[in-house]
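S.K.: need a structure here:
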Amino acid sequence: MEQQKKIKIFERELIEDQFNRINQTDNTTVIITPKYNTTNKTELKIGVLLPFSQKNDNLTAKIVWAGSSAIRMAVNDINQQQMIPGAYITLIEKDSFPDTTLNQMSVTNAVYSSVTLLQQGVVGIIGDISSSWTSLSALISSTLQVPQCSFTANAVALSDKTQYKYFFRTIPTQVIIADAMLEFASKEGWKKLGILYTDDPLGQQFYQRAIIQAGTMDIHITQYQSIPTNSDQQNDGLNSALKNLTDSGARIIMVVANPTSKIMIRANQLGLVNENYVWLLMGDAEEDLKTQVDVFNTNHTPTIDYASAFQGLFMFDNWLGLYGYPPFESFLDQWAKLNPQMYPFAGYRNISYYEGLAYSCMMVMAKGYGKLIEDSSNQTGQLLKLASGELGDELLPPAFNINYVGPEGPMTYDSNGDLTTGNYLVYNLQHGNKVVVGQSTGGILNITSAPLFYDGSYNAPLDSPPSVALNPELGSPISNVILTLSFCGILFSFFCFLLVLIYQLIGFILTYGSVITMIGIPSTASCIVTPVTFSLGFLLVIGSIITDAHLIRSVVVIVGIDMIILIIGLIVARPLPTRFDVSFSTHYWKCATEDKGKKMVFLVLSTSYAACLLLFATFLAYKTRFAGKQYNRYSECKQMGLSVYNILFSALVGFAVIVNPLADFYTKYYIIVIAILWATTFSLLILFFPKVQAFYQYKLKERRQRRQLEEKSFGHQQNSLFSFLQSDQQSQPVISELLNLDQILHSDEPILSENNSRRKPSAVSTTTTTTGDGCQLIEVHEGEMPIRKVFRYFPFLSQWEMNHIMVFPWLGYFSHFSKDAKKGTVVSYYQVTVYSAKLEDYVLKIHGQGWYDIYIQLPTLNSLNTWQQCFNQRKPDARPYFTTE
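M.R.: Purely as a prediction, here's the structure:
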C-alpha cells in the first residue's frame, strides 16, 4: 500500500488531503484549495482566524483543530454539491495567536493577523475563539464590510450592531438560557419567579429578556435584584439582595451571577435553601460548588453536607451533543468517516465540543451567498461583485437568515445576528449527583425524567407563599351582615308583594339577590347572573317610578332596551373569573373579560342608558316635589322623590369609586355593596312601609266599624246615596254643598271665595229639583283633588297636579283649574272607569272626547265609587255641549 504524503502546518503534522491542496505560505498562513477542476469558476476566499499555534491550553487547541476540521468538511460538501452557483471556496487559515506572550505585543500581532487576512481578499471570516479576540477582528471586518461568523464567542457585547455590524454567530448567547428556564418553570406550573443577577452586560440583558419572555408566557417576575461585580462590595450586597428577593415573595429564583457557588453557600447559610425554595442556575456549577463546599467546611463549623444541602438544585447548560437528533446524527455519520490524521480529532462518532457549530458557520455563510446569487437577475455579475467585496450592506446578518437546520439545530437569527433559540440540558442535583432531567432543542423543552426537589419528593413546591383571597367568604362576619340585610329586605318585599302587586318589589328582590351573588369567589355563572339581576332589578325600580307601575308595556320597553344591550355585551365580551394579585400573600377574584375594548363599548352603552333613566326620574321627582304639601293624603310623590334622590346619590358614590384607578379592592367592593344595600333598603322602606302601615290602620278601622254596626239595631233607616254629603244647614243663604247653575250665574259673591272654598277635599254636591219660577236646575259636583292630564298615545311625560274640578254630568263635561297657575280647562267626556282600586292607589280614568284623558286620585274606595257614579249620571238625551279641549 502506497504511503500517503505527510505535510506540516502550524507545526502540526498531517497527511495529505485527498480532496484539497494544503499549502503553508508563511508562519501564520495556510491556503487550502480544492483539487478538482475549477476552470470557469469564480474563487471565493473564506478566512479562518483561529489561534492555531497556541500550545499552553490543550482544551483551546482541541477546540481550534476540531473546529477547523469541521470547517474543511463543510467546504468539501459545498464545493462538491455546488451550493454557490459558478463558484468554489478556498480556505485561508490565519493564526490569530502568533505570539505566546500575553502583553500588548500579542494584541498588536492579533490585530495585524486580522488585517493581513482581510488584505488577501476574503469575502468572509470564521473565528475567533475567545470573545475578546473576536471583538478585535469583528470590529475590523465590520469596518471593511466583510461578514464574520464565530462558533465559540458568546459575549453579549458582540450583539452591539453599532460596532459589530457584519458579525453573527452559530453559538447562542447565554442570555437566551432565560427562555429554557422560563419554559421549565411553566412546565412545573410556576407563575412567579425572581431573578438574581450580576450587574454586568450579561446580567442586565438576561433579566430584561426574562421580563419580556415571561410576559408572553403568563409568568410574572416578582423581583429582579442585582449584586455588584466588585468582589469587595459583593459580600455586603449579596445578603441584602437575597433578603430583598425573598421578602418579595419569590420562591423560584433564577441565578445569573458569579460566582454561583459562593451565592449558593451564602443562601444556604441564610436558610434559603430548603423545601420552600427552588434555585435555577445558569451553567453547570456542580464541580465548582463541590470544591467551594469543601473549602467552606475546612474553615467553618457547622459544616455543609453537599448531598443534602443542595438537593433539588437545577442547572441549565449548553448542549452540544444532540444525540438522537436527525441532523446531528447525519453529521456524526459523515464526521466518523474522516481520517483523523488528515482531519484532527475527526474519525469518531462523537464530538469534542464545537464541531457542529463550526460546520454550521461555514454552511450558513455559503448558503447565504448562494441565495444572494440565485435571487439576482444577473447571477454572473452578482458573483463577481461578491468575489470582489462590492456587495456591502447586502451581506449583513439578515442575509444569512435562510432557515438552515444544522447538526446543532435551526440557525434562525434576530436583527443582531444572534440565534433566537439554543440547545440546553437541564441538570438536577439528586443525592449529590448531577442528573439530566430535561433537554431543550430549538426552543422546545422536553422533560426526560421527573425532577427531584429538596424534600426528596417529586412534587413541585409553590411559587409563592400561600395567598389569601380578599373576597369575603360565606360565614365571614361581613358576609353574614350582607346576607342578613339582603334576606330581611327580600322577606319584606315578599310580604309587601302579597299586599300590593307592583313591579318595584320584584326589582328590589332582584337587587338584593345581586348583592348576595357578590359574596365569595365569583364563578362563571355568577359573572353572568350578577350583572343581569342587578340591571333588571334597577330598571324595574326606576322604570316603575318613571312610568305608571301598572302599564306593563311601558315597563317592558324600559327594561327590554337595556337587557338587549346587556345580553349582547355578555355574549360578545363574556366575563370570566380572573385572579388579580395584590401582593405575594394576597389576591382577589373578579369577573373580567379578555377583550377590554368590546367590554368598554357595551359598558358605556348600558351605563349611559341607566344614567339617562335615573336623571329623568330625578327630573320628575323635582317637578312633583310640592304635590305632597298641597294634599297630604297623596304624599307618595314625596316618597318617590326621596327614593330617587337616594338612588342618585348612591349611584354617584358607586360610580366615583369604580372609575377611580387608585381605589383598592376593599374600597371598591365594600363601598359598592354598601351603596347598593343602602339605596335598595332605603327606597324599599320609604315606598312600602307607609303602605303596610296604612293597610293595618285600615284593617283596624274596618274592624271597629264592623263592631259598631253589629251593636246597632236592625231597624235603622238607611240614608240615600248622597245624603251623607248634604249640608246640615240647607236653609242658610250661604253657598252650601248643593250648587246649581242658576245660583252660580246669579250669585253676587264669588263662587270660590276664600271662606266658601274651604270645603272638605273631594266633596260632592248635587241637586235635581225644579224651582217654583220654572227654572231648570242642573246637577253639579265639585271638589279638589290631584289630577293628571295625559296624551292618550304617549302618557309617560305627564305629572300629577292639585286642581279644583266642577262636573256637569248631565251635560257630559267638567272643568278643572289650578288656583296656583290661575288657569283652567273645560273637558268633554263620554265615560269614566276605575283605573286602579288598590289600597292607597284609587284612581279614576275620565275618557275624553279628544286626544286627552284625565286621571283623578281619590282618598278612599267609597269616594272612588261615589265619584264614578256622579260622573256617569247622564240623562238619556244628554249631549255634550263642548266637544273640544
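S.K.: switch to C-alpha atoms for all contacts and neighbour counts from now on
M.R.: Will do.
S.K.: what's the burial count for Ile846?
M.R.: Per other Cα atoms under 10 Å, the neighbour tally for Ile846 reads 23.
S.K.: is Leu158 in contact with Ser135, as I believe?
M.R.: Yes: if you go by Cα atoms under 8 Å, Leu158 and Ser135 touch, sitting 6.8 Å apart.
S.K.: shared neighbours, the two?
M.R.: Residues touching both Leu158 and Ser135 (Cα atoms under 8 Å, 6 or more residues apart in numbering) are Tyr164.
S.K.: so for those two, which residue has more residues nearby?
M.R.: Taking neighbours as other Cα under 10 Å, Leu158 and Ser135 compare with Leu158 leading, 25 against 19.
S.K.: contact partners for that one?
M.R.: Counted by Cα under 8 Å, 6+ apart, Leu158 has contacts Ser131, Ser135, Tyr164, Phe167.
S.K.: to compare with the earlier structure, here is another sequence to fold:
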Amino acid sequence: MNLPQNQPNASSRLFPYTPPTGANFSLELTPNVTNRQGLIEIRVGVLLPYSLPNDITQVLSYSGTSAIRLAASEINAKQLIPGAFITLVLKDSFNGHDPENSGAAQAIFSTVSLLQSQAGVSGVIGDVSSALTVQSALLTSRLSIPQCSYSAGSTQLSSKDQYGYFFRTIPTELMFGRVIMDFVASRGWKTIAVFYAGDSLGSQMMDTISRQAVKRNISIGYRKAVMEVGAGVPLDVGPALDDLEASGQRIVIVASAGSPQTKLIREAVKRGLVSKDYVWLTLNQVTEPLLGGNTTLKPTELNGFFMFDNLLKLNGYPPYEQWLDKWAALDPVEYPYAGQRDISSNEVQAYSCMMTMAYGFANASKGNLTALHLLEAGRLGSRLKPLGMNTNYTGPGGPMVFDEDGDVVYGNFILNNFQDGKIVPIGTYYSGLFNLSSEPMYFDGTYDTPADSAPLKVLNPKFGSSIGMVVISVAGLSVLFSLLTMLIVVVYRNAKVIKASSPLFCCLELCGFILLYIATVMGLDKPTKFTCMARPLALDIGFVLVVSNIVAKNFRIYRIFHNIYVTKRVIRDSHLLKIVGTILFSNLVIMAAWFIKYPPVLEQVVLADFTSYWSCSNLGGSSSTPFFAVLLAYNAALLFIATYLAYMNRNVAANYNECRQIAFVVYNILLAGCLAMPTVFLPNEQFLVKFYLSTVVILFGTTFSLMFLFFPKLWELFTQIERSQQRLGGVGGGGAGGDGSDDNSIDGFIYNNGGWVNGSGNLAVLAQGSAAAAAAAAANGSGGAGSMNEGSQYMSAGRRKGSIGTLDESKSESLKETHMGYMGVKFQNRWLPFLSSWCMRRVILYPTGRFFTCFELGKPETGRTFSYVSVFIQSREPGSYILRVIGCGRFDFLFQVRDEERLLYWYSLFDNNRQPPSSNHWSASMNGGNGGDNGVMMPLGNLSMGNLTLMSGLNLAPPSPTHQAHGSLHGGGGLGLMPGMNPRSESDQTLQGDISMTPLQHGSAFSNGNNNNANNNGVDESAGFSQVSSNYFNSMLHPDQHYPPQQQQQQQQYQPYQQQQQQQQHYHQASNSVANEAFERSRFVESEQQELRGQRSVVDLGTLSRVAVEEDMEHGVQGQGQQQQYERRYI
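M.R.: Modelled structure (predicted):
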C-alpha cells in the first residue's frame, strides 16, 4: 500500500474527537442529525489504534476516521437507512499506558468492551493492520455482526469458516497475481518464472498466480521459494538464480516483499541477470530501498523494472473527482487530513466501508420497523454476510462488488516502469480492465518486447536436412516403384503370375504402401493443422489397406486348404473386397469419432535444454486415451489375425508361391509394430529417439514388405515373357517350367518319367538290386527322361544280400502287411489344436505294428514315423471325411480322404482288428504261402506315377479266370486273392479285377523266352520286375472311367501309352506260368507258414520306409539242385 511519507510528524499533532485511552472508554458521534424523533439509532463501532505511536498507523487511523465521519454525515442527511440514523462509537484498540496488554490482547479487550457496551453496536469498522483485525473479526463473526476493514489485506481473513461476517474494501495481496498475469498476457508471453515467499502468504500468492496462468494458457517454467516456510530466514538465493539461468526463462516475477525481495534483486544484478534478455516484475516500489543507503547499485542498472502497487488516487474517474470536491470542502481542523484535493492514505476505502455497510443495512431492513429493531440489537443475522453487501454501490474507489469470501472482485492498481532512473506510471487497472497509458520500456531502453524464454532449437528435422533428404529419397523412389508396379499389374493383369495374386488386391496393397510413404514424409519439419489430421489418417488407412488385403488373400488360401479336397473352391474377389471394406470402414469410424470428439491441435513442447519440438496433440489430452486404445487394439488384432493365417498357410507355399511371401511380410510387419510401439510411451525428452525409431521402422517395414511381395512377381513375369519370346524366336525349343508346361500335368509326368515304363507302355517296377536308389527316385517324384534302356541300368544290378540290422538271418521272415497312400494329414497338438493345418503327405501304414510313416512329396528326407493307440471316425460329412488317429505323445493325427468309401477303408486298416468292407477292387497283396497274411498291400486308388511302391521279385498281373480257377483248385496258394485275405476297398473308381503279387520261383520264366541268366543266378532277367497293364493306370488316372471299359469304349485306349493285344496275352501267359509254379511250391510254404506269419522287420531310413525280407530256400524245385535265393522287397 502507498502511505504518505512527507506528512508532518503525526504524533506531534493534536487530533479532535480522539477517544480516551483504555478499554473501558469510547467516544460517540452522531453527525448531521437534528431530530431523532421516530428514528431508530444504529450504532456502528470504529475500532482503530488511535494511541499507537506510529506515523503511518496514525495517518491511517485519523484520515480514515475523517472519511468515515463524512460518510455518516451523508447517510444521516440523506436518510439512506429509512427510519434510522447512524451513530459512530470510536474505540481505541491500543492501550498505550499498559505495554503488557498492548497488541492482540488489547484489541480483544477493546472489541469485547465495544460489543458489550450498554447499547451495543450493529456493525464494526476496523482495524488498520491484519494482525489486529484477525483478533477483532473473530469475535464479531461469532456474534453475527458485520465488520469491514479498509486497510487489512491478509488472506487469512478470507476464510469464511472463522470470519463469516468480515469483508473489506481494499484488494488483497492475492489480487496482485491477477493483475500481473493480465499484464503478462497483454505482452504475449507464454512462459514465466516465479520467486515467492515461503510463508503462508507467499504460498497463497503462488497458488493464485498458478490459477491465473492456467486461465490464460501461460506455463510456469520455473518456480522457487526464497524463504523457508515458517522460518523467516532468507535462503541463499545464489542456487535459485543459477537454476533460473539454466531454465532459460526470461520473464521473472518476484511475488514477495521486504528483505528477501531486495536481496534477490541485488544478487541478480551482480550475476548479470538484470539485462536486455530479462524482464523483472515486482510488488510495490522496490527502487527506493534498493538505491537507498550504502548501496553500490546505479539507477540505470534497474532500468526496465515493472512495479505493481495499489492505486488509491483514481484521477479522472468521475466518482473519485466528485468525492475530492467534497473532501476539499471539509475543515481540516474538524476533519484531520481533509480540506485538500488529495488523499493521504486509504480515505477512499474507509469512506466506501461506511457507505457499503449503510446500503447493506437498508437493503436488509427495507424500512421494516421490526427489522430495524433487530438491526439495532445486532441480531439481523445472515442477511448481513458479505454477499448481502452487494448493493450495486459505486463510490470513489470504484464499484464495490464482493465475492463469497468478502474480498472485492475489482481492485485498483497502478503499474510503474523504472526508466532512466525514474519511476514512470505507464498503466492502471480499473474494475478488472488493464489500460496502458504509454508503451513499456525495457532494460536496453527500447520498446521491443523481449522473448519469454531463451532462443529454442527446434528438433523437428527439416525437409532440407540430411535425414530429411534420406527419407524423401527412399520414400520417393519407393512410391515411383509402387506406381510402376501398379501400371505393370494393370497391363499384365491376365498373366498367370499376376492373376493368381489378384490384380485388384495388388493395386490396393500398393495404394496402402504409397500412403505409408506419404505419411512418413509428412512427419518431417514443423507440422500444420492439415498434417495433424492427414498424417494419422494416412498411416491408419495405409496400414489397414496393406494388412487387410493380406488377410483377405490369406483367408482365401486358408479356406481352400483348410479342407484338403476343395482346392477348386472359388472365392471371388467381391467377397474378399467386402472383408477389406468392412475392416477399413470400422477403422475410419474410430478415427472419425476420435477427431470429432478431440480434434488434433498443434503444440510446441519446450524441453529443459533450450530445445523444443512441434507435435500434434488432442484437445482432450488423457481423455482421448480410450480412442487410442481402441484403435490400437483393433489394428493389433488385425495384425495377429494376419500372423495366424500366415502361420496356418505356411505349408501350402509350394503350390501357391505368394503364400510364403505373405508370411514373411506379415512377420515383418509384426516385428515393425513391436519395435514402433515403445515410441508411444517414450517421454518428451526422447523426441529424436522417437522420431528416428518410428521413421526407420516405417520405412524398413514398408520397403521390405513392398519388395518381398512384388519383386518376385515381377521377376517371374518378365522371366515368362522372355521365355515366350525365346520360344517364338526358336531359341528355347520347348523349355520346361513355364506356365502351361506339360511337366505339371499327369501326362507330362508320365512322359518325363518314361524310364519307369517299358516299351509296351506298362509300368516297370525296378529290380531288386537297384530298388533302394529307385525308391529314392520315386519319392522325389522325378525320373529320367530317357528311354527304357537308359533306366534299365537299375534292373540289371543283380542280387545283393541285404544288411538290415533288425533281420534275423537265421530265420526266414516275410513281410506281413504294409499300406501306402497320398492323402491330407493334420498333425494336431492336443493343447494348441488351432495352430495345425492340413497338408498333403505320403503315408505308409504298418497296421500290425500300429505305426505309420509320413513324408512330403518330393522331399524324402522329411520322413517321420509315429506310433498310435486308437482310431475313430471324426467326421462323415460330405467334403469332410476325416479320420482321427490318437497318437502316443501329445499329437493326434487327422487324415482326410475323398469319400466315405475311402474313409471306411482306411479306418479298417488303422484299426487292425476290423475287416475292411468288400469291393470289386483291392490293394495288391503278396503271399508267401497259404496263410494269406504274409503280403504287401497297396491302395490302388491313391496309386500314381509319383507315389508308386517299388518292389522287386514280384509279378503284378491282372487276374484272369484261369488265375481264379487255379486259385480255387489249389486252395488259393499264391494265386489271386490268398486264402484268408479279404479284398480291401480304397478307391472311388471301380476296377473290374484284381492285381496279384506272387513271389518268384527259381527258374520261372516270362513269355519273352529268356529263362536263364548267368548274372542272375539262373533267374530270368525279365523276371526281375513285374508289369501291369496300362488299362489299370487308365482307371487310376481317370476315376470317372471303369475298367474294363464298356464295349463301345474298348477301342479308346489311353493315347500316350497304347497297349497291344499281344502284350496283354503275354501277361496272361506269364500269370498262368506263375500260378503253376506257385502250386508246386505250396508244399514247401505250408510247412513254414506258421513260423513266417507275423514275422517282419521295418527300418525308417528317412527317405522311404523300407521292408526287406530274406528267404533261404534249402529245398530245390522240380529236381534241380538246392540253391539259396534271396528276395528283397522295397515299399
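S.K.: if we can go back for a sec, can you add secondary structure and distance to Ser544 of the first structure and give the contacts of Leu158 of the first structure back as a markdown table?
M.R.: Conversion of those to a markdown table gives the following (DSSP: H, G, I helix; E, B strand; the rest coil; distance: Cα to Cα, whole Å):
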| residue | secondary structure | distance to Ser544 of the first structure |
| --- | --- | --- |
| Ser131 | helix | 80 |
| Ser135 | helix | 81 |
| Tyr164 | coil | 76 |
| Phe167 | strand | 76 |
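S.K.: corresponding residues in the first structure for the helix or strand Arg1106 of the second structure falls within?
M.R.: Using DSSP states H and E, Arg1106 of the second structure sits in strand 1105-1107. Aligned by TM-score structural alignment, strand 1105-1107 of the second structure corresponds to no residues of the first structure.
S.K.: in that strand, what's buried?
M.R.: Ser1105, Arg1106, Val1107 (16 or more other Cα atoms under 10 Å).
S.K.: now swap in stretch 329-337 of the first structure and tell me
M.R.: Buried residues in stretch 329-337 of the first structure, counting neighbours by 16+ other Cα under 10 Å, are found at Glu329, Phe331, Leu332, Trp335, Ala336.
S.K.: wouldn't the last one be in contact with Arg349 here?
M.R.: Yes: at 5.0 Å, Ala336 of the first structure and Arg349 qualify as touching, with contact defined as Cα under 8 Å.
S.K.: just put the buried residues of stretch 329-337 of the first structure in CSV and tack on distance to Ile32 of the first structure and secondary structure.
M.R.: Output for those, formatted as CSV (distance: Cα to Cα, whole Å; DSSP: H, G, I helix; E, B strand; the rest coil):
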residue, distance to Ile32 of the first structure, secondary structure
Glu329, 27, helix
Phe331, 22, helix
Leu332, 23, helix
Trp335, 19, helix
Ala336, 22, helix
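S.K.: of the residues you listed, closest to Pro172 of the first structure?
M.R.: Phe331 (19.4 Å; Cα to Cα).
S.K.: what does that closest one align to in the second structure?
M.R.: Checking TM-score structural alignment: Phe331 of the first structure goes with Trp323.
S.K.: so after the strand ranked longest in the first structure, what's the next helix or strand?
M.R.: What stands out as the longest strand in the first structure, according to DSSP state E, is strand 823-838. From strand 823-838 of the first structure onward toward the C-terminus, using DSSP H and E, the following helix or strand is strand 841-848.
S.K.: what's that following strand aligned against in the second structure?
M.R.: Using TM-score structural alignment, strand 841-848 of the first structure pairs with nothing in the second structure.
S.K.: what angle separates that strand from strand 823-838?
M.R.: Relative orientation of strand 841-848 of the first structure versus strand 823-838 (axes from the mean of the first three to the mean of the last three Cα atoms, to 10 degrees): 130 degrees.
S.K.: contacts for the helix or strand that strand 841-848 of the first structure is followed by next, please.
M.R.: Counting by DSSP H and E, the element after strand 841-848 of the first structure in chain order, helix or strand, is strand 852-858. Contacting residues not belonging to strand 852-858 of the first structure are listed as 762, 785-792, 841-848, 864 [Cα under 8 Å, 6+ apart].
S.K.: map Trp189 of the second structure onto the first structure.
M.R.: Using TM-score structural alignment, Trp189 of the second structure sits opposite Trp190 in the first structure.
S.K.: same question for Leu903 of the second structure.
M.R.: Using TM-score structural alignment, Leu903 of the second structure pairs with nothing in the first structure.
S.K.: and Leu903 of the second structure, which of the three is it?
M.R.: helix (DSSP: H, G, I helix; E, B strand; the rest coil).
S.K.: touching, Arg535 of the second structure and Leu524? I think so.
M.R.: No: with contact defined as Cα under 8 Å, Arg535 of the second structure does not count as touching Leu524 (10.7 Å).
S.K.: let me see the contact set for Arg72 of the first structure.
M.R.: Counting by Cα under 8 Å, 6+ apart, Arg72 of the first structure has contacts Leu91.
S.K.: aligned to it, what sits in the second structure?
M.R.: Counting by TM-score structural alignment, the partner of Arg72 of the first structure is Arg69.
S.K.: what's the answer for Ile211 of the first structure, then?
M.R.: So, by TM-score structural alignment, Ile211 of the first structure is matched to Ser210.
S.K.: quick one: the residue most central in space within the first structure from Ile561 of the first structure, how far?
M.R.: By Cα atoms, centre = their mean, the first structure has its centre lying nearest to Glu594, at 5.3 Å. Taking Cα to Cα, to the nearest Å as the measure, Glu594 of the first structure falls 25 Å from Ile561 of the first structure.
S.K.: do Asn239 of the first structure as well
M.R.: In this view, Asn239 of the first structure and Ile561 of the first structure are 63 Å apart by Cα to Cα.
S.K.: the more surrounded of the two?
M.R.: Asn239 (15 against 12).
S.K.: before we move on, which element is the residue mapped onto the more buried one from the second structure in?
M.R.: Correspondence of Asn239 of the first structure to the second structure, assessed by TM-score structural alignment: Gly238. If you go by DSSP H and E, Gly238 of the second structure is part of helix 237-247.
S.K.: going by neighbour count, list what's buried in that helix.
M.R.: By neighbour count on 16+ other Cα under 10 Å, the buried set for helix 237-247 of the second structure is Val237, Ala240, Leu241, Leu244, Ser247.
S.K.: dump the residues you listed into CSV; add distance to Tyr751 of the second structure as well.
M.R.: CSV is the format used below for those (distance: Cα to Cα, whole Å):
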residue, distance to Tyr751 of the second structure
Val237, 99
Ala240, 94
Leu241, 94
Leu244, 90
Ser247, 85
